[in-house]
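In: the sequence and its predicted three-dimensional model are supplied below.
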Amino acid sequence: MASALRRCTACLHPYRPVTLRCSGRAASSSSKSKREEPEPRHIDEDIDEFDDVLGELHRRRKKMDAKRNRTGGDFVDFLRVTVRGGKGGAGTAAFLPTKRGLGPPSGGNGGPGGSVYLETSPLVTSLTSVSNRLIGGQGGHGAGNLRHGRRGDDITVVVPVGTVIREIGREGEAEKTGRENDDLGLSREERHKRTQERWFVQHPTLQPNEREMAEAEGTCRRAGRWSRPTPSFEQEPALEMDISAPLTAPVLLARGGAGGLGNPHFVSGHNRHPRLASRGVLPPTRTFEFELKLLADVGLVGLPNAGKSTLLRALTGRRAEVANYAFTTLHPQIGVVRVLEDGSWAAEQQGPVEETEQEREFDALAREVGEYVPLGRASRDRKRTERTRFSVSDNPGLLARASENYGLGHSFLRSIERSLALAYVMDGRRPDPAADMRVLRAELEAYKAGLAGRARVIALNKTDELPEDEIESKVAALRATVEEFGDNAEVLVISAKFGTGVDRVVHLLADAVDAARPKPTVKEEKPEEIVEKAEVEELF
């Protein structure tokens, strides 16, 4: 006991109570704590040298995934979902009781399975609430005295506007059963017998003969309650939807299976008392890809730790997470810029943007002394009218080879695919912002042709501590790069933290969004319609 206590005291914290049970575990935990991860290497974002650090990128991606899980996984923009309608309930083989023996058949039909529907909601901004398996409710079984089973419960899945849905797979019960029969090596007769056992429900005490089962099989085939192959994508095209506007009615993703037939359906001229019923239909299983592409008007593009979240706060007043390290933003954040007629915007900042951790410390200290004041809403002066508004998305930092899904990869790129205009946010403290811009532009073009051409602003950020000659040389290099590719973008020098040059960013993006938005079409009236309106007005 003494030796165990000494080991425990050596490996645990000196102020923690010592117990005999923890002696073995303490040594193992101590050995694990000694194995520290190696320090991360510096990554040069140059695409030519990126092949040497793919292992480092994989390690960073694991850390990002772990951080997402630790924060609750509050944003999901891609899911692979299995969808199937509910299975139909089974029919029943029953008879009405009489004094002379078997009465007329009275088995009820099975209820149909529930279906799966799709709806949109403006309150939903992520695919977090969507389950990986969507299966409709099973229909109820029939009962005697012609009592039919209840219908299965329908399922409605709610997705945000901007979701793209693609059907990528489809498999039915017939294909699964065929594979199982092949694996078991069953003969033709054994396969047919197994199929009959799948589809028929026999009376608990009365056994049907072969002729009765053959006639019942024909009845089930004619009614569509028998095994049949699932239509391929050539026979029935795959479901593809690009939800760019709210849905006015639910969309059917998977229909529920039909219910089984009760024994009254199998009455024939020579068989007045059928002793079997059929089971319900199991619908095919469909596999969908749900991909959320945000509908923000402007997307902020930049390398990690370039100051995109700080710029979002300066533009919109949204309290995005701000910190001085890479990958602070792990999922897109959207804010709205309201531009007024006098040239200002509603969320124009009154002071420097502080890091989020410092703000939390200030708030905690203010609560302790009783001086905490919560943030109020943005003021809405009725005398100042609004000229336009546009939404801005702060996206995760882009890395080289993101088009091949490295780093956050496609998770970042799909969030700006629908943006009407882009703003490159360049870190002015880096040695060559022009080379960084080439990396960003190459990745956007590799992901989707023409996407890099939507850039309207090249913002050289974090310039408040740089000398004038260094700023001028970097601006000249950026302008030369813009002219080289023929982009319609303006290079600006800003400091998102202190608000320097942000007003010019607001007006350039507002003009770009207004120019890119589709104009409302005015219906031209035909001459005969004008004459008819004039005649109606004369009547009144």
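Out: Looks like it arrived, so ask away.

In: CA only for contacts and neighbour counts going forward, please
Out: OK.

In: I'd assumed residue 316 was in contact with residue 337.
Out: Yes - proximity of residue 337 to residue 316 meets the contact threshold set by Cα atoms under 8 Å, at 5.2 Å.

In: give me the element the nearest residue to residue 334 once chain neighbours are set aside is part of.
Out: Using Cα to Cα, 6 or more residues apart in numbering and skipping the chain neighbours, the partner closest in space to residue 334 is residue 393 (4.3 Å). Residue 393 is part of strand 386-394, with elements assigned from DSSP states H and E.

In: so what's residue 467 up against?
Out: Neighbouring residues of residue 467 by Cα atoms under 8 Å, 6 or more residues apart in numbering: there are none.

In: distance of it from residue 478?
Out: In this view, residue 467 and residue 478 are 17 Å apart by Cα to Cα, to the nearest Å.

In: go on, residue 293?
Out: Using Cα to Cα, one obtains 29 Å as the distance from residue 293 to residue 478.

In: which SS class is the nearest residue to residue 388 once chain neighbours are set aside?
Out: Distances taken as Cα to Cα, 6+ apart put residue 339 closest to residue 388, at 5.4 Å, once the chain neighbours are dropped. Three-state assignment for residue 339 (DSSP: H, G, I helix; E, B strand; the rest coil): strand.

In: here's the one I want to compare it with:
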Amino acid sequence: MKFVDEAYIDVAAGNGGNGCVSFRREKFIPFGGPNGGDGGRGGSVYAVADVNLNTLIDYRYARRHEARNGEHGRGSDQYGAAAEDIVLRMPVGTIISDAETGEVMAELLVPGEKVLIAKGGDGGFGNLHFKSSTNRAPRQATKGWPGQGFKLKLELRVLADVGLLGMPNAGKSTLIAAISNARPKIADYPFTTLHPNLGVVRVAPEKSFVVADVPGLIEGAAEGAGLGHRFLRHLQRTRLLLHLVDIAPFDEGADPVKQVRAIVAELKKYDPELHAKPRWIVLNKIDMIPEEEREARVKDFVRRLRWKGPVFRISGLTREGCEPLIQAVYEHVAAHRAPAVELPDVRFEPQPEPAPEPQAPVSDDPRFR
């Protein structure tokens, strides 16, 4: 399935039904009075976060979503039926915003979360609603209220704990395939990854975190080079960035230090908050360097970059050094996760005893015994 992380749609809620002006007319019942019913409510449009979806491709081709109008009121005290609501299922992590004003209307961050996008119009009042002791034959009714309509922009930002960042062919797809259940396309040419991939890393039976692999970023992406900044939005919700560096580039003229600085500059141009996220350096393809040269190569890289943060040496191909990296990442993610909110179990809470019923006062007079 093609990965689509942005779409524009039109939604329109249904209008409310009109109220009815009617009177009861039967042969032997004079002055039957008003019996015009109210109109029905128009259908609303809701959005629901569905964990089984991971793309917005359904909304790339179906752009108009319109709910039905409510039925009009009728005579004989008949109220109009309310229209059914429309439920749009979207991936978890979707941001819904007004395409005209840019205002964010909702963010679907919790699986199963349901939000109202466009409210249906209320039904109008029939003349039955206006009868009173002084107005026994009302001849007025109101029309139904119009439903809301919006032009919406849908933007998907995947929910992941850790994001992989690096130049093309740095080994991001190889690493996520080695440590998780993801199976991205891996090849020996740049820009093999064309869309984000998510993988779940199992540290223990009940310990895991989610890793996101995005297409490679190169210098000049802000001006449209490569795939640009299109997929960096998927790293904005991560808690940690792993900056993969090819410590043994195939091109002898390539300098890993300059590549790191170029990507950091692009991050700062795109979003200062993303640039400020915790970032660890992961030196990949360490297996391509002789063992006697590894330590000197790593020290030279750290000295030239003037890096004071964590540095890991791994090989995504042979999984060398991956286990210490996984353990350190999990400890960092677990320490920064929001504590789970435990809801009280009300099924077995003791119910309050009902108050005793008041009893008649007891009198000593034998006549009241």
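Out: Ah, there it is. Note that the coordinates shown come from a computational prediction; the quantities given were computed from them, not determined experimentally.

In: can you count the residues close to the counterpart of the residue nearest to residue 334 of structure 1 in structure 2?
Out: When structure 2 is aligned by TM-score structural alignment, the residue opposite residue 393 of structure 1 is residue 212. If you count neighbours by other Cα atoms under 10 Å, residue 212 of structure 2 ends up with 25.

In: quick one: residues contacting residue 212 of structure 2.
Out: With the criterion set at Cα under 8 Å, 6+ apart, residue 212 of structure 2 makes contact with 158, 160-164, 196-199, 234-235.

In: surely residue 150 of structure 1 is in a strand?
Out: No - Residue 150 of structure 1: not assigned to a strand; according to three-state DSSP it is coil.

In: measure the alignment partner in structure 2 of it to residue 321 of structure 2 for me?
Out: When the two structures are superposed using TM-score structural alignment, residue 150 of structure 1 falls opposite residue 81 in structure 2. Applying Cα to Cα, one obtains 65 Å for the distance of residue 81 of structure 2 from residue 321 of structure 2.

In: more crowded one of those two?
Out: A count of neighbours by other Cα under 10 Å puts residue 81 above the other of residue 81 of structure 2 and residue 321, at 19 against 15.

In: any idea how far residue 143 of structure 2 is from the more buried one?
Out: Distance from residue 81 of structure 2 to residue 143 of structure 2, counting by Cα to Cα: 15 Å.

In: repeat that for residue 189 of structure 2.
Out: 64 Å.

In: what does residue 20 of structure 2 give?
Out: Counting by Cα to Cα - residue 20 of structure 2 and residue 143 of structure 2 are separated by 9 Å.

In: if you drop the residues flanking it in sequence, what lies closest to residue 506 of structure 1?
Out: The spatially closest residue to residue 506 of structure 1, leaving aside those adjacent along the chain, is residue 315, at 7.3 Å (Cα to Cα, 6+ apart).

In: trace the one you found over to structure 2, please.
Out: Correspondence of residue 315 of structure 1 to structure 2, assessed by TM-score structural alignment: residue 179.

In: was I right to think that match contacts residue 201?
Out: Yes - counting by Cα under 8 Å, residue 179 of structure 2 does reach residue 201; the two are 6.0 Å apart.

In: start and end of stretch 134-146 of structure 2, how far apart?
Out: From its first residue to its last, stretch 134-146 of structure 2 covers 31 Å (Cα to Cα).

In: may I see the buried residues of that stretch?
Out: Neighbour counts over stretch 134-146 of structure 2 (16 or more other Cα atoms under 10 Å) mark 137-146 as buried.

In: which residues of the stretch 151-300 of structure 1 fall in strands?
Out: 155-159, 163-171, 200-202, 240-242, 251-254, 276-278, 285-292, 298-301 (DSSP state E, counting those that start in this stretch).

In: among those, which comes closest to residue 260 of structure 1?
Out: Closest to residue 260 of structure 1 of the strands of the stretch 151-300 of structure 1, according to Cα to Cα: strand 276-278, at 4.9 Å.

In: how about residue 260 of structure 2, secondary structure?
Out: Here residue 260 of structure 2 takes the helix state, with states given by three-state DSSP.

In: do the same with residue 301 of structure 2
Out: Three-state call for residue 301 of structure 2 (three-state DSSP): helix.

In: next: residue 322 of structure 1.
Out: Looking at residue 322 of structure 1 with three-state DSSP, the answer is coil.

In: one more: the one 4 residues further on?
Out: Using three-state DSSP, the three-state assignment for residue 326 of structure 1 comes out as coil.

In: thinking it is in contact with residue 304, fair?
Out: Yes - at 4.9 Å, residue 326 of structure 1 and residue 304 qualify as touching, with contact defined as Cα under 8 Å.

In: of these two, which one has the most company?
Out: Set side by side, residue 326 of structure 1 and residue 304 show more neighbours around residue 304, with 20 against 14, by other Cα under 10 Å.

In: nearest spatial neighbour of the aligned partner of that one in structure 2, skipping sequence neighbours?
Out: Using TM-score structural alignment to pair residues, one finds that residue 304 of structure 1 aligns to residue 168 in structure 2. Spatial nearest neighbour of residue 168 of structure 2, chain neighbours left out: residue 216 (4.3 Å); criterion: Cα to Cα, 6+ apart.

In: ditto for residue 169 of structure 2
Out: Distance criterion Cα to Cα, 6+ apart; nearest residue to residue 169 of structure 2, sequence neighbours excluded, is residue 190 at 5.5 Å.

In: just give me the match in structure 1 for the one you found.
Out: Under the alignment (TM-score structural alignment), residue 190 of structure 2 maps onto residue 326 of structure 1.

In: can you give me the strands for the stretch 201-350 of structure 2?
Out: Defined through DSSP E, counting those that start in this stretch, the strands belonging to the stretch 201-350 of structure 2, from first to last, are 207-213, 240-246, 279-284, 311-313.

In: quick one: the first one to chain centroid distance?
Out: Think strand 207-213 of structure 2. Averaging C-alpha coordinates over strand 207-213 of structure 2 and over its chain gives two centres that are 17 Å apart (Cα atoms, centre = their mean, to the nearest Å).
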